[in-house]
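1. With the input below, show me the fold.
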Amino acid sequence: MKFTNALTSTFVFPAAALSTMTAAAPLEPRDVYDPRVTYPHTGTVWIVGQRHNVTWDTSDAPVNITNPIGTIKLGANNIILPITLATGFSVLSGRHEVTVPDVDSGEYFLVFFGDSGDWSDTFTINSS
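-> This is a model prediction of the structure:
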C-alpha cells in the first residue's frame, strides 16, 4: 500500500505489516466512571493558599474503568475555568490534596474528570 504526503515523500507499507496492525486483540469492555464529589460541599469556605483534600465516593467503582487517571479543575458561573488544581492521580484513590488558587473571592465549584466530569456543590473561596 502506498501513501503520499505532498510535504514529505511517498511511504510504502508491505501488506504483511498492514495485516499485523489490524489483527490486534479486541479491547475489554470498559465502563464510564463518574464518582460523586463529597468535599467540598455547600457551606465549605476555602481561603486562597490553603491546602485541602478534595474527596469523592469510590464505593461504586466498576471493574474496568475507561480512564483511571483523574484531573480536578475549578469552575465558576457554570463555566469550567482554565485552572487545573490537580492531574495524574488515580480516580480510585478517593481523595487528592490541592492548593486553593489565587482567585477573587466568590462562589466556585470543582469538576472531577476521569472518564466523565462530575461537579461538586458550589462552595466559597475567600481571597483573604
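2. from here on, contacts and neighbour counts on C-alpha atoms
-> Fine.
3. right, and residue 54 touches residue 39 too?
-> Yes. Residue 54 is within contact range of residue 39, at 5.4 Å (criterion: C-alpha atoms under 8 Å).
4. measure residue 94 to residue 115 for me?
-> Using C-alpha to C-alpha, to the nearest Å, one gets 15 Å for the distance from residue 94 to residue 115.
5. what's the answer for residue 127, then?
-> The gap separating residue 127 from residue 115 is 32 Å, by C-alpha to C-alpha.
6. Quick check: buried residues in the longest strand that the chain contains?
-> Secondary structure of the chain per DSSP state E: the longest strand is strand 79-90. For strand 79-90, the buried set under the neighbour-count rule, 16 or more other C-alpha atoms under 10 Å, comprises 80, 84-86, 89.
7. Sequence B follows; please return its structure for comparison with A:
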Amino acid sequence: MKFTSVVTSIAVLLVSAVSALWALPISLQPRDVFVPPVTYPHNKTVWIVGQHHNVTWDTSDAPVNITNKIGMIFLRKGGLTTNLSLASNFSILLGRIVVEVPHVETGRDYQVVLFGDSGNFSPFFTITNV
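-> Below is the predicted model of the structure:
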C-alpha cells in the first residue's frame, strides 16, 4: 500500500511539473506568409526550349517577418506541378531569377510555380521548340 502512495505522489508531481512548463509563456516572433504575384511569364509569353528567361514576381509589399524566405521555382503543365525544378535556394525577396527553358513537349498550357511561403502560379504561357 505504501509503494502505491509513493508512485501516485511521483506521478502527481510529474504531471504538475509538465503542466507548469506548458503554462510558461513562449516568446514567438510573429511571422507573415508572403504571397508575391508572379509577373513574368504572363499569358502572352512564348518561351523557346534552351533559352534563358527571368521569372519575376512583385516584392513591393513584402512583410518584415517572412515565414520562409528561401524560394524554388517549378514548371507546371496542364494544371499539375511537374518535378522539373527551374531554380532553387534563392531569396524570395530578389524579385527575379534566371531560368533555362527545359526540353519539354510544345504547348500553351505551362505555368511556373514560385514556392516560398506558398505556391504562386504564373498565368498560362507557351513553350515551343522553335
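8. Please state their TM-score.
-> Remark: TM-score between the superposed chains equals 0.80 [TM-score structural alignment, normalised by the length of the first structure]; 110 aligned residues with a C-alpha RMSD of 1.9 Å.
9. higher neighbour count, residue 127 and residue 115 of the first structure?
-> Neighbours per residue, other C-alpha atoms under 10 Å: of residue 127 of the first structure and residue 115, the larger number sits with residue 115, 19 against 15.
10. just checking, that one is part of a helix?
-> No. Secondary structure of residue 115 of the first structure (DSSP: H, G, I helix; E, B strand; the rest coil): coil, not part of a helix.
11. residues in contact with the spatially closest residue to residue 94 of the first structure that is not a sequence neighbour?
-> Nearest non-adjacent residue to residue 94 of the first structure, counting by C-alpha to C-alpha, 6 or more residues apart in numbering: residue 56, 5.1 Å away. Residue 56 of the first structure makes contacts with 35-39, 94-95, as judged by C-alpha atoms under 8 Å, 6 or more residues apart in numbering.
12. Please list all residues in contact with the residue nearest the centre of the first structure.
-> By C-alpha atoms, centre = their mean, the first structure has its centre lying nearest to residue 113, at 2.8 Å. Residues near residue 113 of the first structure by C-alpha under 8 Å, 6+ apart: 34, 70-72.
13. Mind jotting down where the helices sit in the first structure?
-> Secondary structure of the first structure (DSSP state H): helices located at 15-22.
14. Strands along that one, start to end?
-> Ranges of strands within the first structure are 2-4, 10-12, 37-39, 45-47, 51-56, 69-76, 79-90, 95-99, 106-113, 117-119, 123-126, based on DSSP E.
15. Deepest-packed of the ones you listed, please.
-> Of the strands of the first structure, the one with the most neighbours on average (mean count of other C-alpha atoms under 10 Å) is strand 106-113, at a mean of 21.
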